[in-house]
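A structural model of the following input is requested.
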Amino acid sequence: MGWWLHGGVWMMMTTTIIYFVNAGDTLYYNWRVTYGDITTRPSLGILINGEFPGPEIRSLTNDSLVIHVHNDLDEPFLLSWNGVHMRKNSYQDGVFGTTCPIPPGKNYTYNFQVKDQIGSYYYFPSLDVQKAAGGYGSLRIYSLPHIPLPFPEPARDITLLIGNWYRRDHKTLKKILDKGRKLKTTPDGVLINGQGLSYVSTLTVEAGKTYRFRISNVGLQTCLNFEILGHQLKLIEVEGTHTVQSVYTSLDIHVGQTYSVLVTMDQPPHNYSIVASTRFIHVEHSMGVNLHYSNSKGLKIIHARRPEVDDVEWSIKQAQSIRTNLTAFGPSTDPQGDNHYGKMKISRTLILESSAALVKRRQRYAINGVSFVPADTPLKLADYFKIKDVFKVGSIPDKPRRGGEMRLDTSVMGADHNAFIEIIFQNREKIVQSYHLDGYNFWVVGINKGTWSKASRRGYNLKDAVSRSTTQVYPESWTAIYVALDNVGMWNLRSQFWPRQYLGQQFYLRVHSPGHSHKDEFPLPKNVLLCGRASNRTQDYHHSVDP
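Reported below is the predicted structural model:
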C-alpha cells in the first residue's frame, strides 16, 4: 500500500495498478472477479481482487480509465458505471443492451474517459441481480488542480456505500424472479461498506476538523435515510453537481443516488452513531458505524433516530430544497449555471408511467404498458451491424395508453441528437420509485404530489434545479426532468429498483445522429465482444463469445 500524487491530488494505491503523470492521463486497473465469503452470508459473495466492496477508483477530470476485468465466476459478468457519462461511447456502458457479457473464465478491457466530469459515482454488476452479492465499488472524479472548489479542503475524504441486503444469495433471488414472484419489500438488513450488524466498525475523527462523506445507495430496492446524530450535514455535491450548501440533520438517499456532505466534528467528545435506516417500509432495519472522537475519554454512545416511516411530505420538501450552486465551477472554469437550461425550447415531452401486473401468471413491471424483454443480441451491436428483427425503434409510446393490457417487447424509443426534451415520471403506485438514465445528467425541475398536467410547469424550477442522473418519484406523485440529448448512443432508462428493472421496468433511448460521424460517436471498439446474432460478424472483429 502506498500514496501517489496525481495532478495535485494524493491517491492511495491498494491492489490497483496506477500509471499517470498529469491530468488527462491514463489509469490502468487489473481486476479479478471471484466468489468469496463475506460477512453477511457464508458464500457467493462477489469480490473484486478479493475485496468487498471492490477497489475504489480515484481519478481526475478527463482521465482515461483502462480496466482489465478477469471473470473467474461460473456465470457471465458485466460492470456498469453509475452516473459516468461515457461520452460518445455507449459501447462501454456495461449493460446488456449495449455490451456482451464477459463469459466465465474470460476477460475484457473497459476503456473510457471521464470526460468533463467531477464528483461521486460507483460501479456495479448489471446482469441479473448480481449486485445483491457485491461486485460494486466507489468511483471518484476529482477536480483539476486549477479549478477552485466551493468549500475548504476537508481533513479526510470518506466513502460510504450503503444499501439493503438479503440473506439469500443472488442466484436464489434470480430464481424467485424467474418464477414470476416478487422479492419481499422488507430486506433482511442494511450494509455500510459491506458490513452488517455482525460487524460494527469504528471511524476515528479529530475534534474541530471537517470531513467529507460520499454516500451512495447501492442497494436493490430500498430508500435509506442517512444521519450522524448530533452533527449537521452540509450538502456540497450530488452526482457531479456542486449544490447550494444547505444544512440537514439527515438525508433520504434513494436507490442509485449519491450525495457528498461536509461534517464538522464540533460536538462533545463521545461516540456517535453514523446510521443508514430503511425508509417508507413499515419494518425498520438500520446499520451503524461508530464515530469516535480521538479525544473521547468515555464510552458513551449517542444512537441515531430517523424520520417517521411514512413522512413523504418531509422527504418531498427536502428534495425540492436541493439546488445547483450557480457560482461554483464544475469540471471547467465556467460556472455551473451557464447552461441556461430554463430558456431552451422543449422539442418533445415524454410522460412515463410505471405499472405492475401479472402476465401469464408471472409478475412483470412496465413503463407505458410495455415490459422490457432482453433480446438475444445487445441492441447497440444489432444497430451497428444492421441486424434485423432484434428491436424496433418506436416499440414503446411517448405517453401511457389507458385500458390496454401490459405487453412484452424489446422496447426502444428513438430520439434525435441535440434534441431538448422534457420527461415526466408519473407514479400512480403507492411506493417510492427511483429512475436512472445512462449517458446523461438531467435537471430535476419539478417534484410534487398528484397527477402532472401542463399547469404543473408553472411551479418548475427553471433557475437552479439540481443536475443529476438518478431521481426519485414519490407515491402517487410526479417528477419532471429536462434532458439535453447531446450524447449519441443507445442508453438505458431504467428503474433503479433492481427487481423491477429485471422484470421489465426499463427501455432503451436510441439517440441518433444521421451523419454517423466519429465526432458524434466513437467507432466500435477493436476489442469488442461479439455474441448472439452478432457472433458471426467476425470478418473485422475477432472477439466472438458464446451468447
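
contacts and neighbour counts: CA atoms only from here.
Will do.

separation between residue 330 and residue 408?
The spacing between residue 330 and residue 408, counted by C-alpha to C-alpha, to the nearest Å, is 41 Å.

Enumerate every residue touching the residue nearest to residue 254 when sequence neighbours are not counted.
Ranked by C-alpha to C-alpha, 6 or more residues apart in numbering and with sequence neighbours excluded, the top spatial neighbour of residue 254 is residue 223, at 4.4 Å. By C-alpha atoms under 8 Å, 6 or more residues apart in numbering, the contact list for residue 223 reads 217, 252, 253, 254, 255, 278, 279, 280.

can I get those in a markdown table with secondary structure and distance to residue 337?
Putting these into a markdown table (DSSP: H, G, I helix; E, B strand; the rest coil; distance: C-alpha to C-alpha, whole Å) gives the following:
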| residue | secondary structure | distance to residue 337 |
| --- | --- | --- |
| 217 | strand | 27 |
| 252 | strand | 25 |
| 253 | strand | 24 |
| 254 | coil | 25 |
| 255 | coil | 27 |
| 278 | strand | 34 |
| 279 | coil | 32 |
| 280 | coil | 33 |
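
Just give me the closest of those to residue 396.
Closest to residue 396 out of the contacts of residue 223 is residue 255 (24.6 Å), distances taken as C-alpha to C-alpha.

please give me the structure for this one as well, since I'd like to look at both together:
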Amino acid sequence: MKLKASGFWKRFALFSAFAAVVIVEAENPYRFLDLNITYGDIYPLGVRQQGILINGQFPGPDVYSVTNDNLVINVYNNLDEPFLLSWNGVQQRRNSYQDGVYGTTCPIPPGKNFTYNLQVKDQIGSFFYFPSLALHKAAGGFGGIRILSRPKIPVPFPDPAGDFTLLIGDWFNRDHRQLKAILDGGHKLPSPNGILINGHGPNGTYFTVEQGKTYRFRISNVGLQNSLNFRIQGHLMKLVEVEGTHTLQTIYESLDVHVGQSYSVLVTMDQAAQDFYIVVSTRFTEQILTTTATLHYSNSYKAVSGPIPVGPTYEIDWSLNQARSIRTNLTSSGPRPNPQGSYHYGLINVTRTIKLVSTAAQVNGKQRYAVNSVSFVPADTPLKLADYFKIGGVFRVGSISDNPTGQNMYLDTSVMGADYRTFVEVVFENHENIVQSWHVDGYAFWVVGMDGGVWTPNSREEYNLRDAVSRSTTQVYPRSWTAIYMALDNVGMWNVRTENWGRQYLGQQFYLRVYTPVNSTRDEYPIPNNALLCGRAQRNSTTPF
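Sure thing, here's the model as predicted:
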C-alpha cells in the first residue's frame, strides 16, 4: 500500500521542526574562503592559452567543508568581463539567490566582488564548482568540492590513507571567446583537442601513494561535452559514493563518468612497487582521445611501462548495465545518523509526470537546441529577481509544457511552474544518436529507470523502487530514456539544463519555479542583503531589502 503524499509531508514537517530546534541550540561552524579570479597563461596541451585562474591556480583550489557548515566565499572578479561561479550538485536549501547562474544571480562586474553565503545543509560527498557564464568553463575557473561527514556520523568504509580530487574533462586549444563566437555564429562546437586530468595533458599529473594502503579518488567530469571512461592500470576500483549518496560497494575495472557527474572510488595499492597509468578516454566518439596521469608508488624505482590499458569504446549496453548497477547503500548513514534506506521514495504517490524531449534544429538560420520545442533565451533580468520584485514581462510561468508539443522549435525564456511539496516523475527522452547528460540545480533525485527506445507508462514496470541512487546529474543514452523521481522540497527558481555546454548555451535548458504562497523563512530565505542588482531589477528596486 502506498503512502499518501500528505502523510509524507507531515513527517517531513515534524523533522524540519526538530532540525530547526537543533540549529537554534547550536549554530553550525563557519568557514571563510577568498577566491581571486584572474587571467593567466596556461599550457594544458602544450599550447599557450589565456586561462581563468583561481588564486593563481588552474584548476582552482578545493573547497573543503563538513555537513551543515556555513560557507562564506568571497569572489573577487579581476577579469575584464562579468563572471559567476556555480556549485554543481551542492543544494542551496531555500536559497536559489546563491545558485550562481544567470537566471538567479546577477553577474559580478569586472573589478568587483560578491560574497556567497552557502550552507551545505544535510549533505555529504563529492562535487565541483565552475564558471557558469558564456564559455568561461572552457578556460578553467573550476575546482573540487568535498563535504565530509560529521565526526559522529558513521561512514561505511575505513578512513583512507589519502584523498585525491581528479578533475577530468575534454579540452579545446581555442580561446573561450573563439568558442563562444562559433556558437554565436550559429554553428556547433568542434571536436575537442584533448583530455585533461587536473589541468594537465598526457603524463602531466602524479599521485604518490604507499604500497598496501587504500586511497580515495574523487572523480568529476568538468568538461564541455564528452563522456569519459576512467581506469587505473593493474588496479580495481570500489565505488563508495556518487554525488552525495553512499553506494553499494561494487568493484569496477573502469567507470564511465558523464559530463557534470562526480564519483568516489577506493583503490588499494596492492601491486608490486612500480608506477602505473591512470587513464581517461572519450566514450561514444569515432576518434578516441586519451590522456594519462601517473600513479607513483613511493617505494617504486620503475617507471610506467607496457601498453596503456584499453577501455570500452562504443558499447552502449555495457555502459547502460554499469549505470543500472550503481545502487544506494541502504544500510549506511547519509548526512544524518539514520540509514539512507529509511526514506521510502518508492512508496510515495507521484502527483505529476513531466516528459522532457530534447531537440536540435536551425532557428533563423542558426543552430539551436531545445527542450519540448522551446529554446531558452536569457532575459535582461535574472528571473529570480524579477519574481521577487514582481517585475512583469521578464518571464511567464508555463512557457514550457510538461510534455513535448510537436511544434517547431521556437525561442522563449522558458519557466515551468511547480508546487512546493509535490512529488514528481520526470522522464528525459533522447531521440538523438548522442549521450546526453542532465542536471537539476537545488535538488537530488532518484534515478529510477533507464532503457532504450521510447518511454511509455508500461516502462514503470522496470523502475527500481527500492535502492535507486540519489544524485543531481544523470545520463540519457542514445535513442533512450531515463526516469527520475524528485521531491520538490526546495522553494526557489532552479536551473534544469543539459551539461553539454554548447547545447546549454544555445538553449537546451529551462527554469523550474518551485512555489509556495506562504511567505516564510522556514520555506525560503529572504533576498540577501548583499544581492547584486541588474537589469530591470536595478531600476525597480528599493534598498535595503
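
that older thread, what lines up with the residue nearest to residue 254 of structure 1 in structure 2?
Taking TM-score structural alignment as the alignment basis, one finds that residue 223 of structure 1 is matched in structure 2 by residue 227.

What's the separation between its match and residue 425 of structure 2?
With the distance defined as C-alpha to C-alpha, residue 227 of structure 2 ends up 25 Å from residue 425 of structure 2.

Three-state assignment for the spatially most distant residue from the centre of structure 2, please.
If you look at how far each residue of structure 2 sits from its centre, by C-alpha atoms, centre = their mean, the farthest one is residue 301, at 39.2 Å. At residue 301 of structure 2, secondary structure determined by DSSP: H, G, I helix; E, B strand; the rest coil is coil.

And it? What does it align with in structure 1?
Alignment note: residue 301 of structure 2 maps to residue 297 in structure 1; criterion TM-score structural alignment.

Likewise for residue 448 of structure 2?
Aligned counterpart of residue 448 of structure 2 in structure 1: residue 445 (TM-score structural alignment).

Which elements pack onto the helix or strand where residue 293 of structure 2 lies?
Taking DSSP states H and E as the criterion, residue 293 of structure 2 maps to strand 290-297. The helices and strands touching strand 290-297 of structure 2, judged by 3 or more C-alpha pairs under 8 Å, 6 or more residues apart in numbering; DSSP states H and E, are strand 194-197, strand 206-209, strand 275-282.

is it true that residue 436 of structure 1 touches residue 497?
No - Residue 436 of structure 1 lies out of contact with residue 497 (C-alpha atoms under 8 Å); the separation is 10.0 Å.

Which of those two has more residues huddled nearby?
Applying other C-alpha atoms under 10 Å to residue 436 of structure 1 and residue 497 shows that residue 436 carries more neighbours, namely 25 against 22.

ok, now which ones touch the more buried one?
Contacts of residue 436 of structure 1 were listed using C-alpha under 8 Å, 6+ apart, and they are 256, 469, 470, 471, 493, 494, 495, 496.

Look at it and tell me its secondary structure.
strand.

which residue lines up with it in structure 2?
With TM-score structural alignment as the criterion, residue 436 of structure 1 matches residue 439.

Could you pull up the residues touching the spatially closest residue to that match that is not a sequence neighbour?
Take residue 439 of structure 2 and drop its neighbours on the chain: the residue closest to it by C-alpha to C-alpha, 6+ apart is residue 473, 4.3 Å away. Residues near residue 473 of structure 2 by C-alpha under 8 Å, 6+ apart: 89, 260, 261, 437, 438, 439, 440.
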